[in-house]
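J.: Can you look at this prediction? I've put the sequence above it.
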Amino acid sequence: MPREVRYCRPKSQPAETVLSFFARKFTYLSRDAWKHHLSEGHVFINGAILTEEDYVLQQGDQLRFAPPRSLEPRVDEENIRVLFEDASLLVCAKNGNLPVAEGGRYCENTLIGVLQRRGSGAFHTADTVVGGAVAGCEANKVTCEKMHAYVAADAALTLKAASSSELPDTHLKRTSPSVSPSAKRSREPTPPHAVAALPTQEHRAVPPAAPPTLLTVQRLDKETSGVLVLCRNCRAAKAMASQFESQTRKCSAAVEARVTTSRAAFTNEDFDRIVRQSEKSVGKTYMAVLLGAAPIGATFVVVNYMGTVESHPAYQHDTAHSQLKRLKMCCEPLFSPLADSEGPKEDSLQPTQWGKVACTRVRVLTSSELLGLSCVQVELLTGRSHQIRVHCASLGYPIFGDKLYTSVSRGKPDGCVAAPDAVYLARVRNEDDPFLLVENGAAFGRRVWCRRHLLHATELQFVHPEKHPASAMRFVASPGDFFTRDVRWESPADSNSFQVLLSEAFEQYSTANRVSV
């Protein structure tokens, strides 16, 4: 959907042109790119097309950015699976090349946009539960092995939905009646199928229905695959958001209380105790592939303070991170050494006065010295941005394919480092061939290319927001084929070994978490 923003600036700030505003405020596009959008009629002001880049903005101006969908980066619109839907919710498993909702360069090439254009039925499988037929949803599992049987059915549904996906953008999204369509779009020739559908005097066409409402209550990064829930009405969305927020708030407070009252190491037992005291019906669990062969069965609990690079004193004058300083995250230990302290070690530490507490548990399910990789289960007690990626990198085992974060020392808990702006942007904008050679390889001498970071939301639990009596729901999606489609190995033997690694990891996960495979 188009972006809208009302212009407002402090009186102490000088006036600025519309081009300067867009280039300063929305840095995901270059100044030249914004010039192009203005000249093409993709920007509206107070309902009228604006092509003059030197227009000086006035307080209260209503700006609208509505580029054609064809200009957005390509996404994977096929590998989506609807696990459950009823009048209140839609639960699905998305791929790792699809943002959930609009943001940055994406307006309509999103999970919500795809579901609205093509309809959720295009992504049903034989395991999809529709309506309230299943109260507990314990049987609703999606695994790599099962899904191979549904590829042909999905392809047929895709062909059936193709005609609706070819309709002009004006038929696919709500538009404000006060805003005129782009002059460029109005000059485009009418597609042949649209000519055949023009109403006659006797038969007038029914106006296209508004796209179905789908509201986000949780978000996965564009490159994070897995299970998430969308809501079909505001009441359900409010109830779902309240569940997730309440769980995170309680767990975060418990972690904060623990680290402020004791300087002892935060243990696995501390993590379990907080989980037991929290709401057991609400939870999220992830699986990830990490660079480095960690010890099988090892459990790491990471607790530290996290915040944006922008807020960290060490980065105040670092030009390498200035453009994306609000996106990048960094972390600091709970306690830092006192300056000029000569006393005992325990007395030479002071609490870190920066960031918010973050707590992650990483369990190694399988690992391979041959490939130089590990597959892990990840649980969170807090919900900081990029928390899993930063904490895994800080352990010395960065997530395989992560374009932004890496470790200071591989295999050692020496901290996390973010890539400079120029390096990261070059990686994410390599759209001609998004598969990037993994630097330093998965293991010595083994060449492998990866399209995205291999992080997957494997399990989601919550209470249905509009069922009475309360109905606990649980959904599990294996990361297997979501991961393998995004990795290319030079050696077929390595590719097979990678699939075995993932299969064994999910088997371990299923056994430990009582999942029926």
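T.: Okay, I see it. Residues are numbered from 1 along each chain as shown.

J.: going forward, measure contacts between C-alpha atoms and count neighbours the same way
T.: Fine.

J.: Can you tell me how far Lys141 is from Glu40?
T.: Separation of Lys141 from Glu40 (CA to CA, to the nearest Å) stands at 47 Å.

J.: all helices of the stretch 351-500 of the chain, in order?
T.: Ranges of helices in the stretch 351-500 of the chain, per DSSP state H, counting those that start in this stretch, are 387-394, 421-428, 480-484, 492-513.

J.: Give the buried residues for the second one.
T.: Of the residues in helix 421-428, Asp421, Tyr424, Arg427 count as buried by neighbour count, 16 or more other CA atoms under 10 Å.

J.: Adding distance to Arg488, write these out as TSV.
T.: Supplementary listing: these in TSV, determined by distance: CA to CA, whole Å:
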residue	distance to Arg488
Asp421	26
Tyr424	21
Arg427	17
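
J.: Tell me the one among these nearest to Val362.
T.: Nearest to Val362 among those is Tyr424, at 25.6 Å by CA to CA.

J.: if I look at that closest one, how far off is Leu436?
T.: 12 Å.

J.: shared neighbours of the two, which are they?
T.: With CA atoms under 8 Å, 6 or more residues apart in numbering applied, the contact sets of Tyr424 and Leu436 do not overlap.

J.: Now the residue nearest the centre of the chain. Nearest residue, chain neighbours left out?
T.: Central residue of the chain (CA atoms, centre = their mean): Asp221, 1.3 Å from the mean position. Closest residue to Asp221 apart from its sequence neighbours, by CA to CA, 6 or more residues apart in numbering: Pro99 at 6.4 Å.

J.: got the contact list for the one you found?
T.: Tyr106, Asn109, Thr110, Leu111, Leu220, Asp221, Lys222, Glu223.

J.: swap in Val100?
T.: By CA under 8 Å, 6+ apart, the contact list for Val100 reads Thr110, Leu111, Ile112, Arg219, Leu220, Asp221, Lys222.

J.: if you set the cut-off to 6 Å instead, what comes out?
T.: Val100 makes contact with Thr110, Leu111, according to CA atoms under 6 Å, 6 or more residues apart in numbering.

J.: alright, now check it against this:
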Amino acid sequence: MDVYLAERFTYHSRNEWQNLVGEGKIQLNGRSSRSSRRLVKGDRIEYDTGDITEPEVDPGFNVVFSDEHIIAVSKSGNLPCHPAGIFFRNTLWRLLSEKFGKIYFVNRIDRETSGLVLLARSPAVAAAMSEAHSGIVKKYTAVVHGKFPDACNAVGFLTDGVCSAVRKKRKFYQGARLGEKDEYSETKFRLLGANGGLSIVEAELATGRMHQIRATLCSLGFPLVGDKIYGRDETIYLRFIEDAMTDDDRSLLMIARQALHSSSLEFQHPISGEKLVFNAELPDDMKKLLAAT
């Protein structure tokens, strides 16, 4: 069991999971167990997280649209979409569940990405929209370092396991696929403006891969402003998770979170077939970033 927990939930080491099992905070099928217990199909693991203090978040969100089938919201730039790692109560999922009941994410964005998120209010609608996911036009606004070209269609692959101090960091490359597990990726970029060594870029996703925009921009040589992993110094992330960031780190980042905003969603309503277009205005922190440069 400890091996499974350490590989699946990496916010604790194997030894830490063993200690939690020994303390009785991990139960298997409703009972205390040994960390060496071999898991079988159908086993249920429960983790008592009652004594864990979750980091503070910005719980702000605006409901852009809702009916009996779907919900569209615009969230803050410091709010996880769904429970993961140390976050459970301080998530958009919990906030919306308290307001609407059961909900199902159609798309998700990073904790530090602000803007539009689409949800379904039933498993059937969620499944229908998942199948039609390629028909959802998703556009983001990003602020990057450097002078970005007028347009760029980045077609290639995303790979894991790059030579990096940050284990989950990905890399985008173009050309022939090098690894069997590398994922095809396509992002259409368009320059919106430039200001003081920074560029404002629109990114339209043709595929939806983890860290797609952030990793692609970094690999193209235009790192996202404020990005602790894909920005100008990835070691900032290592200090961030240890709560050891310096004033120099904050100065280099220029903004407290990654300057990425989910700005537009366009799709057909899964039931009525009506064309829907939602837009979310750039948040204040990104406006201030641009005004200060």
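T.: Structure's in. What do you need? All values derive from a computational prediction rather than experimental measurement.

J.: What does the TM-score come to for these two?
T.: TM-score of the superposed chains, computed with TM-score structural alignment, normalised by the length of the second structure, equals 0.85; 289 aligned residues with a CA RMSD of 3.0 Å.

J.: returning to that earlier point: tell me the SS of the residue mapped onto the residue nearest to the centre of the first structure from the second structure?
T.: With TM-score structural alignment as the criterion, Asp221 of the first structure lines up with Asp110 in the second structure. Recorded secondary structure, Asp110 of the second structure: coil (DSSP: H, G, I helix; E, B strand; the rest coil).

J.: now swap in Trp93 of the second structure and tell me
T.: Three-state assignment for Trp93 of the second structure (three-state DSSP): helix.

J.: Now do it: how many residues are near it, please.
T.: Neighbour count of Trp93 of the second structure, defined by other CA atoms under 10 Å: 22.

J.: That one corresponds to which position in the first structure?
T.: Aligned partner of Trp93 of the second structure by TM-score structural alignment: Ile112.

J.: and that match, what does it touch?
T.: Shown in contact with Ile112 of the first structure (CA under 6 Å, 6+ apart): Ala101.

J.: change it to 8 Å
T.: Val100, Ala101, Leu214.

J.: now swap in Glu332 of the first structure and tell me
T.: With contact set as CA under 8 Å, 6+ apart, Glu332 of the first structure has these partners: Asn304, Tyr305, Met306, Thr352, Trp354.

J.: What of Val303 of the first structure?
T.: By CA under 8 Å, 6+ apart, Val303 of the first structure lies in contact with Phe266, Pro333, Leu334, Val357, Ala358, Cys359, Thr360.

J.: Let's see the distance spanning stretch 334-352 of the first structure from one end to the other.
T.: This stretch, stretch 334-352 of the first structure, spans 6 Å end to end (CA to CA).

J.: Please enumerate the strands of the stretch 151-293 of the second structure.
T.: 151-159, 171-173, 183-195, 198-205, 260-268, 275-279 (DSSP state E, counting those that start in this stretch).

J.: Looking at the second structure, name the residue matched to the residue nearest to Asp221 of the first structure.
T.: Counting by TM-score structural alignment, Pro99 of the first structure lines up with Pro80 in the second structure.

J.: Repeat that for Leu380 of the first structure.
T.: That one, Leu380 of the first structure, aligns with Leu205 by TM-score structural alignment.

J.: Next, the contact list for the residue nearest to Ala203 of the second structure when sequence neighbours are not counted, please.
T.: In space, Ala203 of the second structure comes closest to Phe189 once its chain neighbours are excluded; the distance is 4.6 Å by CA to CA, 6+ apart. By CA under 8 Å, 6+ apart, the residues touching Phe189 of the second structure are Ala151, Cys152, Asn153, Ala154, Val201, Glu202, Ala203, Glu204.

J.: List only buried entries from those.
T.: Burial by neighbour count, judged by 16+ other CA under 10 Å, picks out Ala154, Val201, Glu202, Ala203, Glu204 from the contacts of Phe189 of the second structure.

J.: Just send the residues you listed back as JSON lines, with distance to Ser76 of the second structure too.
T.: Listed next are those as JSON lines, based on distance: CA to CA, whole Å:
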{"residue": "Ala154", "distance to Ser76 of the second structure": "28"}
{"residue": "Val201", "distance to Ser76 of the second structure": "20"}
{"residue": "Glu202", "distance to Ser76 of the second structure": "19"}
{"residue": "Ala203", "distance to Ser76 of the second structure": "19"}
{"residue": "Glu204", "distance to Ser76 of the second structure": "20"}
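
J.: Just give me the closest of the residues you listed to Val225 of the second structure.
T.: Distance to Val225 of the second structure across these (CA to CA) is lowest for Val201, with 11.6 Å.

J.: Just to check, that closest one is in contact with Gly146?
T.: No - at 11.0 Å, Val201 of the second structure does not count as touching Gly146 under the criterion of CA atoms under 8 Å.

J.: Okay, buried residues for the helix ranked longest in the first structure please.
T.: Criterion DSSP state H: the longest helix present in the first structure is helix 234-261. Using 16+ other CA under 10 Å as the test for burial, helix 234-261 of the first structure gives 236-237, 239-240, 243-244, 247-248, 250-252, 254-256, 259.

J.: which of the residues you listed sit farthest apart?
T.: Ala236 and Val259, at 35.0 Å, using CA to CA across those.

J.: And Leu461 of the first structure? What does it align with in the second structure?
T.: If you look again at residue 461 of the first structure, you'll see it is Gln, not Leu. Taking TM-score structural alignment, Gln461 of the first structure has Glu266 as its aligned residue in the second structure.

J.: what number of residues lie near that match?
T.: Glu266 of the second structure is flanked by 15 other residues according to other CA under 10 Å.

J.: Regarding stretch 205-213 of the second structure, how distant is the last residue from the first?
T.: In stretch 205-213 of the second structure, first residue to last residue: 8 Å (CA to CA).

J.: Work out the gap between it and the centre of the chain.
T.: Mean-position distance between stretch 205-213 of the second structure and its chain equals 10 Å (CA atoms, centre = their mean, to the nearest Å).

J.: List the buried residues for that stretch?
T.: For stretch 205-213 of the second structure, the neighbour count (16+ other CA under 10 Å) marks Leu205, Ala206, Thr207, Gly208, His211, Gln212, Ile213 as buried.

J.: Could you dump those into TSV and include distance to Thr49 of the second structure?
T.: Output for these, formatted as TSV (distance: CA to CA, whole Å):
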residue	distance to Thr49 of the second structure
Leu205	36
Ala206	38
Thr207	35
Gly208	32
His211	28
Gln212	31
Ile213	33
